[in-house]
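Engineer: Please work out how this folds:
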Amino acid sequence: MSVTIDIAGLPPERIRFAPSPLGELTAMLHVLSEPGHHPALSGWAVATAALLEPELADRLLEAETLWRSARADFLIPGRPGLTLADELDAVDRIEDEAYVAAALTSQRASAPIHPIPSPLTDPAARNLALDTARARGPQQAAFAELLLADPPAVRAWVRRLLHDCEEAFFTDAWQRIRNHLTADARQKTDLLMRQGPAKAIAAVSSAVTLDETRHRIVIDKLQDVSTSADGDGVTFIPSIHGRPHLTIVFSPGWRPVVQYPAAEPGLPHPIPPDVVQRRLEALAHPVRIRLCRTLSRGGHTTGELAAFWQLSAPAVSRHLAVLKKAGLLTTRRRGRYVLYELDLDTCARLGFDLLEAVLR
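Structural biologist: You can find the predicted model right below:
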């Protein structure tokens, strides 16, 4: 399963890598709303939440539908600016119909893959938006009703809220991480110019690749969606607070954007969902679990495992082949024998890998 972005005929210079203040701020707001998604940032989330004035915290709760389950597309800019004010000015230039549709789409379980009528002008779309908001809770319903009743007033209120977040915690945080994000974007831009799109895109994440035959970017996600750069371009935004998510703007009418975890020393690369699935399936068989129990204690040959568990050597070999293909075993030679051993580090990471694949 994947999200694909068609870039056929797109010149390399229209693939852009750049940090985004607005993208990073709303990634932070998502962390504050869903700290369980970001265990590595739990300390930051607790400390930041404790510093918020009660009035600001209440306003964030009123607006969190814009970034809790999914972020509204206009909060992840296709053309990042130098400052938060620059990017908010660009948001102000979006027409009400596009702004409202994006804001209300962020409340749904999945973004639309085809253009949808505006909830401001189409009664059926309006009713669907309100029903979706009401199903998610009274705060979401109240926000949707206000937005539909008076878009300019709500848009101004949201902008003031984001400015207040800038003063409360974002300015200091941005000063600490801006150089790191700029360096990450510059390194990938250099790769793009020197070695081409495939190398630059591969450097984003092991979950992002360029299919050069079909001229499309492929992002491992637990959904199947396709969009196109349409000659306009595609933007990659590095993030510190977005990890482990790969957040993608792919809705019709919006420039495709991928916000990705910036490279950080010591952090493992994400595991593709199909590898996680293969490992879970390998461990689902009761015989293979028994073999893993023995292999966790040290290296064993096929013959030793067969004798210990009273199995035939060919049957053990078949099970070992499945476990090895899933990347759960290591091997070493002892004379003419091959010793199999459980890869404890890989097994220990499996729960985290599963969570990361689901959250990605």
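
Engineer: From here on, just use CA atoms for contacts and neighbour counts.
Structural biologist: OK.

Engineer: Next, count neighbours for residue 66.
Structural biologist: By other C-alpha atoms under 10 Å, the residues close to residue 66 number 26.

Engineer: Equivalent analysis for residue 125, please.
Structural biologist: When counting by other C-alpha under 10 Å, one arrives at 16 neighbours for residue 125.

Engineer: From residue 104, how far off is it?
Structural biologist: According to C-alpha to C-alpha, to the nearest Å, residue 125 and residue 104 sit 10 Å apart.

Engineer: just the strands in this protein please.
Structural biologist: 2-6, 15-17, 208-211, 216-220, 225-228, 234-239, 247-249, 257-261, 329-334, 337-342 (DSSP state E).

Engineer: Here is a second sequence; please produce its structure as well for comparison:
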Amino acid sequence: MANVLDLHGLPQERIVFALSPLAELGSALHVLAEPAHHPALHGWATATASALKPDLADRLCEAEFLWSSIRCDLLLPARPGDTLADELDQLDRIDDETFVATAFEITCTGRYEISTPSPLVDEDQRRRVREQAAARGPRQAAFVGRMLLDPDGLRAWLRRLFEDCEQAFFGDAWERVRVQLAADARHKTELLRHKGLADALTAASPALRLDEDGQRVHIDKLTTGRASAFADPDDPGVTLLPTVFGRPHLTLAHPVGWRPVLQYPVAGHQAPQTLTVQDVQQRMEALAHPVRMRLCRSLARGPHTTSELVDTYGLSAPEISRHLTALKKAGLISTRRRGRYVLHQLDLTAVARLGSDFIEGVLR
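Structural biologist: Have a look, this model is predicted:
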């Protein structure tokens, strides 16, 4: 499974690596709303949340559906500005109908890849938005009601909220990560210029792959979808945004008619190997077989030969070999030769990581 981003005929100079304070603020707000997604940032999330003034904390709760489960596309600008104020100015220039439709596109409509009318002008869409907001609780229902009745007032309220976040905690956080993000964007730009898009994408994330003809980017996620670099005919291209706060999420925003934006996590100094979703599935399926589960019990305790496993479990040598091959193909056992004996042993590190690999795969 993967998302596919079509690039057919796109000039390389239309692919841009940049940094965005608004996108990073959106990631930071997501960390505060869903700290379980980001165990490495648990300390920051706890300290920041405990230091928030009650009024700001309450206002963040009112609007958190914009960044909690799925990030609102408004928080991933295709043309990043130099400062948060610059990017908020860009939001102010979006007309009300587009702003409201985009704000509710993922969280309330459920029709992300299909162009739908704005709930400000369409009664059916307005009713759908209200119903789905109500299902998510009274806070979101109230927020949606306010935006439908007074979009200008709520947009001003949102801007003040983001400005207050910058003053309360994000300004300091941005100063800490900005240099790292700028260095990463420069590095990927140099790779793109001198070695090509395939190398730049692989460096950005192992979950990104350019196909052989260089016309499509495959994004390894537990979803399927298709986006085009020419979605906005007036501004064709792709914008890639590095993030510190966003790990492990790999976020593709491609609302209808907008330039696609891909936000990728900057790897830490000790970032573990990233497995594809298919690799994680293969490992889980390999362990799910009852015979292989029993073999793992012996292989976890020490190295064993095929003959020893045959004697222990009363199975034929070809059958044992087939199960060992499945485990080895999934990367769950190691094999070494000692004289004329071939010894197999469970890779405890790989098995121990399977839980976090699965979590990273479904969160990616």
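
Engineer: Please state their TM-score.
Structural biologist: Overlay of the two chains. TM-score (TM-score structural alignment, normalised by the length of the first structure): 0.98; 360 aligned residues with a C-alpha RMSD of 1.2 Å.

Engineer: looking at the strands of the first structure, which is buried most?
Structural biologist: Neighbour counts averaged per stretch over those are highest for strand 234-239, at a mean of 27; criterion: mean count of other C-alpha atoms under 10 Å.

Engineer: how about that one, which residues of the second structure does it hit?
Structural biologist: The aligned range for strand 234-239 of the first structure in the second structure is 238-243, by TM-score structural alignment.

Engineer: tell me the contacts of residue 268 of the first structure?
Structural biologist: Contacts for residue 268 of the first structure were tallied using C-alpha atoms under 8 Å, 6 or more residues apart in numbering; there are none.

Engineer: wait, residue 20 of the first structure
Structural biologist: Contact analysis of residue 20 of the first structure by C-alpha under 8 Å, 6+ apart lists 76, 77, 80, 81, 82, 83, 84, 237, 238.

Engineer: what do you get for residue 152 of the first structure?
Structural biologist: Taking C-alpha under 8 Å, 6+ apart, we find residue 152 of the first structure in contact with residue 96.

Engineer: sorry, back to before: tell me the buried residues within the contacts of residue 20 of the first structure.
Structural biologist: With burial judged by 16 or more other C-alpha atoms under 10 Å, the buried subset of those is 76, 77, 80, 81, 84, 237, 238.

Engineer: Tell me, how many residues neighbour the residue mapped onto residue 320 of the first structure from the second structure?
Structural biologist: In the second structure, residue 320 of the first structure lines up with residue 324, judged by TM-score structural alignment. Summarising burial for residue 324 of the second structure: neighbours were counted as other C-alpha under 10 Å, giving 23.

Engineer: and what of residue 196 of the second structure?
Structural biologist: 15.

Engineer: what about it, distance to residue 11 of the second structure?
Structural biologist: Using C-alpha to C-alpha, residue 196 of the second structure is found at 12 Å from residue 11 of the second structure.

Engineer: Report the contact partners of residue 302 of the second structure.
Structural biologist: 345, 346.

Engineer: and what of residue 148 of the second structure?
Structural biologist: Applying C-alpha under 8 Å, 6+ apart, the residues near residue 148 of the second structure are 100, 119, 120.

Engineer: cool, residue 287 of the second structure as well?
Structural biologist: Taking C-alpha under 8 Å, 6+ apart as the test, what residue 287 of the second structure contacts is 293, 327.

Engineer: So what does it match up with in the first structure?
Structural biologist: In the first structure, residue 287 of the second structure lands on residue 283 (TM-score structural alignment).

Engineer: Nearest residue to the equivalent of residue 303 of the first structure over in the second structure in space, ignoring adjacent ones along the chain?
Structural biologist: Taking TM-score structural alignment, residue 303 of the first structure has residue 307 as its aligned residue in the second structure. Nearest non-adjacent residue to residue 307 of the second structure, counting by C-alpha to C-alpha, 6 or more residues apart in numbering: residue 317, 7.0 Å away.

Engineer: Surely the one you found is in contact with residue 306?
Structural biologist: Yes - checked against C-alpha atoms under 8 Å, the pair residue 317 of the second structure and residue 306 is within contact range at 6.8 Å.

Engineer: Stretch 84-100 of the first structure: which residues count as buried?
Structural biologist: Residues of stretch 84-100 of the first structure classed as buried by neighbour count (16+ other C-alpha under 10 Å): 84, 85, 87, 88, 91, 92, 96, 97, 98, 99, 100.
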